[in-house]
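Q: my questions concern the predicted model and sequence given below.
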Amino acid sequence: MHESTLTSKGQTTLPKHVRQALNLKPGDKLRYLVLDDGEVRLLRMRPVTELAGRLRSTRAPVTLEEMEEAIAEGAARR
C-alpha cells in the first residue's frame, strides 16, 4: 500500500508507483469517484482523441437477410 501526506492547502503528491500504474504524465487530468462506502477511486481522464478506433470492428458487415436469418435461428432455439 502506498501513502502520501496532505498539505495545509489540500495538496498531495501521488507516489511514483501510482503515477506509473495510471500512466500519468504532467498535465494529465484526474477524476475522483467517491463510492457510497467512502472508498475513493482515482481515474486518469482520457482525451476523446485517444479513443479513436477503439470501437472499430474487425468483422465484415452483414446483410439484412443474414441478420434476419440469425434472429430466426435464435428464436427457433427458444
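A: Yep, it's here.

Q: please make it C-alpha for all contacts and neighbour counts, starting now.
A: Noted.

Q: chain center to the longest helix anywhere in the chain: distance?
A: Secondary structure of the chain per DSSP state H: the longest helix is helix 64-77. For helix 64-77, the separation from the chain centroid amounts to 33 Å (computed by Cα atoms, centre = their mean, to the nearest Å).

Q: try this one side by side with the last:
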Amino acid sequence: MRVTEKGQVTIPKPIRDKLGISPGSEVEFVERNSVVELVRVDAARSVERRRAELLKALEAMRGTLDLGGLTTDEYMEEIRGPRDDLDPR
C-alpha cells in the first residue's frame, strides 16, 4: 500500500466491509505497543468527541466579550431591540 503526498492511503474493500466503513465514516489510528490499528469510531463516541471540542472552544472564548457593565437582559435588548411581546408597564 502506498501513501500519497497528502498522507492518504486506500483502505482495501474487504477491510472496509469488515469494519463497516463507508464514505463519511470516522476512523482513528490507535498505537498499541508499536503497532498501529485502524478502528472505526462509533457514532456515540463521535458525538462525544464533537461535544468535547465544542466545550473546549467555548471555554477558550470565556470572558472575551465585554458587555460594558450591561446585564445579559440589557445586552440582549441592546442588540435585538425592545421586546414587543412584553407589557410596557
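A: Everything's here; your move. These figures come from a predicted structure and were not determined experimentally.

Q: superposing both, give me the TM-score.
A: TM-score for the superposed chains, counting by TM-score structural alignment, normalised by the length of the first structure: 0.52, backed by 45 aligned residues with a Cα RMSD of 1.6 Å.

Q: the longest helix of the first structure packs against which elements?
A: Where contact means 3 or more Cα pairs under 8 Å, 6 or more residues apart in numbering; DSSP states H and E, helix 64-77 of the first structure is not packed against any helix or strand.

Q: residue nearest the centroid of the second structure?
A: The residue lying closest to the centre of the second structure (Cα atoms, centre = their mean) is residue 50, at 3.0 Å.

Q: alignment lookup: that one to the first structure.
A: Aligning on TM-score structural alignment leaves residue 50 of the second structure without a counterpart in the first structure.

Q: any idea which element residue 50 of the second structure lies in?
A: helix 43-61 (DSSP states H and E).

Q: matching residues in the first structure for the following helix or strand past that helix?
A: The C-terminal neighbour of helix 43-61 of the second structure among helices and strands, as given by DSSP H and E, is helix 72-80. Alignment of helix 72-80 of the second structure against the first structure: no match, by TM-score structural alignment.

Q: stretch 16-29 of the second structure now?
A: Using TM-score structural alignment, stretch 16-29 of the second structure pairs with 19-32 in the first structure.

Q: neighbouring contacts of that stretch?
A: Contact with stretch 19-32 of the first structure is made by 40-45, as judged by Cα atoms under 8 Å, 6 or more residues apart in numbering.

Q: so for it, what gets flagged as buried?
A: residue 24 (16 or more other Cα atoms under 10 Å).

Q: re the thing from before, adding secondary structure, write the contacts of stretch 19-32 of the first structure out as a markdown table.
A: Shown next, in a markdown table, are these (DSSP: H, G, I helix; E, B strand; the rest coil):
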| residue | secondary structure |
| --- | --- |
| 40 | strand |
| 41 | strand |
| 42 | strand |
| 43 | strand |
| 44 | strand |
| 45 | coil |
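
Q: which of those tops the neighbour count?
A: Neighbour counts for the contacts of stretch 19-32 of the first structure, by other Cα atoms under 10 Å, peak at residue 44, which reaches 15 neighbours.
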